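S.K.: could you work out the structure for the sequence below:
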Amino acid sequence: MTVHIGAPQTALAVTSPWANSSIILPPLGNLDAYISAVNRLPMLSLAEEQEYARKLKNNNDLEAAGKLVLSHLRLVVSVSRKYLGYGLPHGDLIQEGNIGLMKAVKRFDPDQGVRLVSYALHWIKAEIHEYILKNWRMVKVATTKAQRKLFFNLRSMKQGFKDGADAATHRNTLTEGQIDVMARELNVKREEVIEMEQRMSGGDVLLDPSPSDDGEDAFGPIAYLSDATHEPTALLESRQRDVLASDGITAALQELDPRARRIVEERWLKVNDDGSGGMTLHDLAAEYGVSAERIRQIEAAAMKKMKKVLATYA
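M.R.: Below you'll find the model as predicted:
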């Protein structure tokens, strides 16, 4: 049993073992025909989705899996359109999204209380993100992790100004007011926004997601490729974060001795009325009569222990 979902650029087909062999979609080389065919595929009702998902989960029914995949191919087409601004072929993006959809169907649990469309969004976007990171290259305008984070946030916010009528915006530069808005929204200094804007205005630069020369972790646009504010997955992720922030943190703190617990609370959890945080390493070192390095070691050990507890809530 195969379903040909097409290969980008070429007429070769990618085969899934999960679909009815009688359904053959046009190759992604003929993108318009493929999208038209996908949009004609029938969608599943909640009852049908639950039925097929349980058949797959309980009996490894590949025919049922195929029906789930086919009915959600149009979702992949819709999601992939959000990433066309990175200069990669639409067919390639769809192909990678289809792989993510198959992974989602394989892992979907109908007893979780969510529709497959919500669950599959995460896997579809994850595959597309990984593909973009492997293939998208811009000039290295940001050399540190913090600068790269600012770069992608700034790039996203500039898109929001493009529809305005301000002449400076159409010159691809920022007005003083826009700089103030960005600095406030991104919680950075005006000077940092101006410097990054100057770098971005200088032309395209190579952005390699490999680790930087100073040993920092690789950083790419994966977390900033699209706005997930109103997506169903954002609600599920928010719910999980709420559990971690309440029950998870409480349980993790209970595993620490009083000194380690206070250090973690002061360093990570305390927020004063003026918005500032708790005590610094040197403040805590002075209170306990040890070196700041010793406080840092205690903090690191405590965080490692907390991560093990929090893993049970993930």
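S.K.: going forward, measure contacts between C-alpha atoms and count neighbours the same way
M.R.: Noted.
S.K.: neighbours of residue 95, how many?
M.R.: Counted with other Cα atoms under 10 Å, residues neighbouring residue 95 total 23.
S.K.: surely it meets residue 8?
M.R.: Yes. Residue 95 lies in contact with residue 8 (Cα atoms under 8 Å); the separation is 6.7 Å.
S.K.: okay, strands next: where are they in the protein?
M.R.: Along the chain, counting by DSSP state E, strands occupy 3-4, 15-16.
S.K.: buried deepest among the ones you listed, which one?
M.R.: Of all the strands of the chain, strand 3-4 carries the top mean neighbour count, a mean of 20, counting by mean count of other Cα atoms under 10 Å.
S.K.: chain center to that strand, what's the gap?
M.R.: 28 Å (Cα atoms, centre = their mean, to the nearest Å).
S.K.: likewise stretch 35-43?
M.R.: 27 Å.
S.K.: so what touches stretch 157-173?
M.R.: 174-175, 182, 197, 201 (Cα atoms under 8 Å, 6 or more residues apart in numbering).
S.K.: should've said stretch 82-98
M.R.: 5-9, 28-29, 31, 73, 76-77, 80-81, 123-125, 127-128, 131-132, 136, 225-226.
S.K.: change it to 6 Å
M.R.: Residues outside stretch 82-98 that contact it (Cα atoms under 6 Å, 6 or more residues apart in numbering) are 8, 28, 76-77, 80, 124, 127-128.
S.K.: from those residues, which land in helices?
M.R.: If you go by DSSP state H, the contacts of stretch 82-98 have 76-77, 80, 124, 127-128 in helices.
S.K.: returning to what we had before: between the contacts of stretch 82-98, which is nearest residue 56?
M.R.: Residue 56 lies nearest to residue 124 out of these, by Cα to Cα, at 19.6 Å.
S.K.: run this one through as well so I can compare:
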Amino acid sequence: MAHSVALPVITGGDSIESYVQRVNAVPMLTHEQEVDLATRYAHENDLEAAGQLVLSHLRVVVSIARGYAGYGLPQADLIQEGNIGLMKAVKRFEPTRGVRLYSFAVHWIKAEIHEYILRNWRLVRIATTKAQRKLFFNLRSMKAGFAALTHAQAKEIADDLGVKPEEVLEMETRMSGQDVALMADDSDDDGYAPIDWLADSDNEPTQQLERRAYDTLQSDGILHALDSLDPRSRRIIEARWLGDDGSTTLHELAAEFNVSAERIRQIEAKALQKMKVALEPADA
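M.R.: Presented below is the predicted three-dimensional model:
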């Protein structure tokens, strides 16, 4: 039985540069080698062959991920999400079609990175329809300079992307808007923030009693829900959602349990669903 190839991951002590050096040191495959490995994986479920296909194309993920550096998200997370897309591409790759894996994988890598960006770039999702997603990922590069678009410029971009000028202007407004802090900066004694305009009901006795009862109920409920999980699922949920030092990445947990990041994602989703069911009596 074939063993899977150990893939490099970005751990907490790693730098992006050292990871890039490692993946760039892996030689690219020739067309013949690629076809042979893909055939072994497709016909014999040879996981070592699949691992070699992924390993030789990690540099492709790095190259694509760098194109999304302007969204303010950690480059390591963009790369790791792109790697998931690469693994999906390898799983679906058919060498008999005469297309190189590089060309086939680009779509899957970008799709996974796009989904990650849309989930995390803003607290409020700004691109939910297909047209909005197309605008979100193309407007930055098509817009000349930082000045607001004129109607003529918006129409030109709209024609190129097959959307309405109004949709272009709306997306520009969404993307140019900044998240406003609820609290004022401590260094600005004269500054006002949205919280200053909100009524303070914290000292109202019934609100305090209700909140205290709810917090107790929820904390007990969460502990009960965690107890319903098997040890591996509980470890994943605690690391992803309940850690004090930020959530652990899918790839860190994948390395810990010696499985794929996609498998960790599946276990996490199943565990959250099980916890939701366990919490329903508390919510009621």
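S.K.: using TSV, lay out the ones in helices among the contacts of stretch 82-98 of the first structure together with neighbour count.
M.R.: TSV is the format used below for these (neighbours: other Cα atoms under 10 Å):
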residue	neighbour count
76	25
77	21
80	22
124	26
127	20
128	26
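S.K.: how about those, which pair is most distant?
M.R.: Between all members of these, the farthest pair (by Cα to Cα) comes out as 77 and 127, at 13.4 Å.
S.K.: need the residues touching each of those two.
M.R.: Here residue 77 of the first structure and residue 127 have no joint contacts, going by Cα under 6 Å, 6+ apart.
S.K.: residue 126 of the second structure versus the equivalent of residue 127 of the first structure over in the second structure, what's the distance?
M.R.: Matched to the second structure by TM-score structural alignment, residue 127 of the first structure sits across from residue 112. For residue 112 of the second structure, the distance to residue 126 of the second structure (Cα to Cα, to the nearest Å) stands at 17 Å.
S.K.: hang on, the earlier thing: once you drop chain neighbours, what's closest to the match of residue 127 of the first structure?
M.R.: Once flanking residues are discounted, residue 112 of the second structure sits nearest to residue 85: 5.3 Å by Cα to Cα, 6 or more residues apart in numbering.
S.K.: got the buried residues for stretch 36-45 of the first structure?
M.R.: 38-39, 41, 43 (16 or more other Cα atoms under 10 Å).
S.K.: okay, it sits on what stretch of the second structure?
M.R.: Mapped onto the second structure using TM-score structural alignment, stretch 36-45 of the first structure spans residues 21-30.
S.K.: so how far is the first residue of the matching stretch from its last?
M.R.: Distance between the two ends of stretch 21-30 of the second structure: 21 Å, counting by Cα to Cα.
S.K.: name the residues that touch it?
M.R.: 56, 59.
S.K.: go again with 8 Å.
M.R.: 8, 55-59.
S.K.: and of those residues, the nearest to residue 224 of the second structure?
M.R.: residue 8 (36.6 Å).
S.K.: quick one: the closest one from residue 15 of the second structure, how far?
M.R.: Taking Cα to Cα, one finds residue 8 of the second structure at 12 Å from residue 15 of the second structure.
S.K.: of the two, which one has the most company?
M.R.: residue 8 (14 against 11).
S.K.: OK, contacts around that one?
M.R.: 19, 22-23.
S.K.: now residue 174 of the second structure
M.R.: Here residue 174 of the second structure is in contact with residue 126 (criterion: Cα under 8 Å, 6+ apart).
S.K.: same deal with residue 158 of the second structure?
M.R.: So residue 158 of the second structure contacts 164-165, 167-168 (Cα under 8 Å, 6+ apart).
S.K.: what about the helices in the second structure?
M.R.: Remark: helices assigned in the second structure by DSSP H are 16-24, 31-44, 47-55, 58-66, 75-92, 101-120, 130-136, 139-142, 151-161, 165-176, 205-227, 231-241, 250-257, 261-283.
S.K.: now residue 279 of the second structure: closest residue in space that isn't a chain neighbour?
M.R.: Excluding its sequence neighbours, the residue lying closest to residue 279 of the second structure (Cα to Cα, 6+ apart) is residue 221, at 5.8 Å.
S.K.: contacting residues around the one you found?
M.R.: Residues in contact with residue 221 of the second structure (Cα under 8 Å, 6+ apart) are 278-279, 282.
S.K.: about what we covered before: let me have the strands of the first structure in a markdown table, adding distance to residue 239 of the first structure as columns.
M.R.: Formatted as a markdown table, the strands of the first structure follow (distance: least, Cα to Cα, whole Å):
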| stretch | distance to residue 239 of the first structure |
| --- | --- |
| strand 3-4 | 36 |
| strand 15-16 | 33 |
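S.K.: closest one to residue 240 of the first structure among those?
M.R.: Per Cα to Cα, nearest to residue 240 of the first structure of the strands of the first structure: strand 15-16, 31.8 Å.
S.K.: that older thread, ok, and the most crowded of the contacts of residue 158 of the second structure?
M.R.: For the contacts of residue 158 of the second structure, the largest number of neighbours (other Cα under 10 Å) sits with residue 168, at 25 neighbours.
S.K.: tell me, how many residues neighbour the nearest residue to residue 108 of the second structure once chain neighbours are set aside?
M.R.: Spatial nearest neighbour of residue 108 of the second structure, excluding adjacent residues (Cα to Cα, 6+ apart): residue 85 at 4.8 Å. When neighbours are defined as other Cα under 10 Å, residue 85 of the second structure has 23 of them.
S.K.: likewise for residue 173 of the first structure?
M.R.: 17.
S.K.: which residue in the second structure lines up with it?
M.R.: Match for residue 173 of the first structure (TM-score structural alignment): residue 148.
S.K.: center of the second structure, which residue is that?
M.R.: residue 116 (2.8 Å; Cα atoms, centre = their mean).
S.K.: now do the same contact list for it.
M.R.: Taking Cα under 8 Å, 6+ apart, we find residue 116 of the second structure in contact with 78, 81.
S.K.: coming back round to it: okay, the contacts of stretch 82-98 of the first structure in JSON lines with distance to residue 151 of the first structure next?
M.R.: As requested, those are exported to JSON lines (distance: Cα to Cα, whole Å):
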{"residue": "8", "distance to residue 151 of the first structure": "30"}
{"residue": "28", "distance to residue 151 of the first structure": "33"}
{"residue": "76", "distance to residue 151 of the first structure": "27"}
{"residue": "77", "distance to residue 151 of the first structure": "28"}
{"residue": "80", "distance to residue 151 of the first structure": "22"}
{"residue": "124", "distance to residue 151 of the first structure": "25"}
{"residue": "127", "distance to residue 151 of the first structure": "22"}
{"residue": "128", "distance to residue 151 of the first structure": "20"}
